[in-house]
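> Here's a sequence, model it:
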Amino acid sequence: MPQQWLPAIYGIQIILSIATMLFILMQARGAGLGSAFGGSSAGSVFKTRRGVERLVFNITIVCVVLFAGLALLTAGLVR
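Now for the predicted structure:
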């Protein structure tokens, strides 16, 4: 019986993966790669997210958690 849900779960996983990619790409970029190698970015590493930026960040986390949960569910159903 649970096998009949696999096509729907696969479709939801595809939608979640695309949404996750889009939300990751929508997030604001930081000071750049130069700051990782000691560039002059005094204070730009620690930043508080506000408004839409925080909403996009939280939605990204929810999408990743849902995708991981569905992946585990799928692995359990297929096995």
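> okay, CA-based contacts and neighbour counts for the rest of this
Will do.
> What are the buried residues along the top helix by length along the chain?
In the chain, assigned by DSSP state H, the helix with the most residues is helix 52-78. Neighbour counts over helix 52-78 (16 or more other Cα atoms under 10 Å) mark 56, 57, 59, 60, 63, 64, 66, 67, 70, 74 as buried.
> what's the nearest residue to residue 26 once chain neighbours are set aside in contact with, if anything?
Leaving aside its chain neighbours, residue 26 sits nearest to residue 56 (7.6 Å; criterion: Cα to Cα, 6 or more residues apart in numbering). By Cα atoms under 8 Å, 6 or more residues apart in numbering, the contact set of residue 56 is 23, 26, 27.
> One more sequence to fold, the one below, so I can look at both together:
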Amino acid sequence: MQTYLFSAEVVLGIALITLVLLQAKGNSASVLGGRNTSATYRTRRGVEKTLFNVTIVIASVLIILALVHPFLLTV
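As a prediction, the model looks like this:
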């Protein structure tokens, strides 16, 4: 049981790192023109929104596993 939990934490950690790295900010073409992209408001759509939501879900599951894991070690 402990091996499965530890393996799940490692896999979710790697997946979370990958998802965060895929969400590249500031890679817009307007940066080349010298415009400030931080002042521009835009909504997430399509794949970007799905990637954001999946990142939140995986981070939540990883936090829950990390909090539950020590209690299961004592049993």
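> What does the residue nearest to residue 26 of the first structure correspond to in the second structure?
With TM-score structural alignment defining the correspondence, residue 56 of the first structure maps onto residue 51 in the second structure.
> which SS state does residue 48 of the first structure fall under?
Judged by DSSP: H, G, I helix; E, B strand; the rest coil, the three-state class of residue 48 of the first structure is coil.
> in which helix or strand would I find the equivalent of residue 2 of the second structure over in the first structure?
Here residue 2 of the second structure is matched to residue 6 in the first structure, going by TM-score structural alignment. Using DSSP states H and E, the element containing residue 6 of the first structure is helix 6-26.
> quick check: angle from that helix to helix 52-78?
Helix 6-26 of the first structure and helix 52-78 are oriented at 150 degrees to each other (axes from the mean of the first three to the mean of the last three Cα atoms, to 10 degrees).
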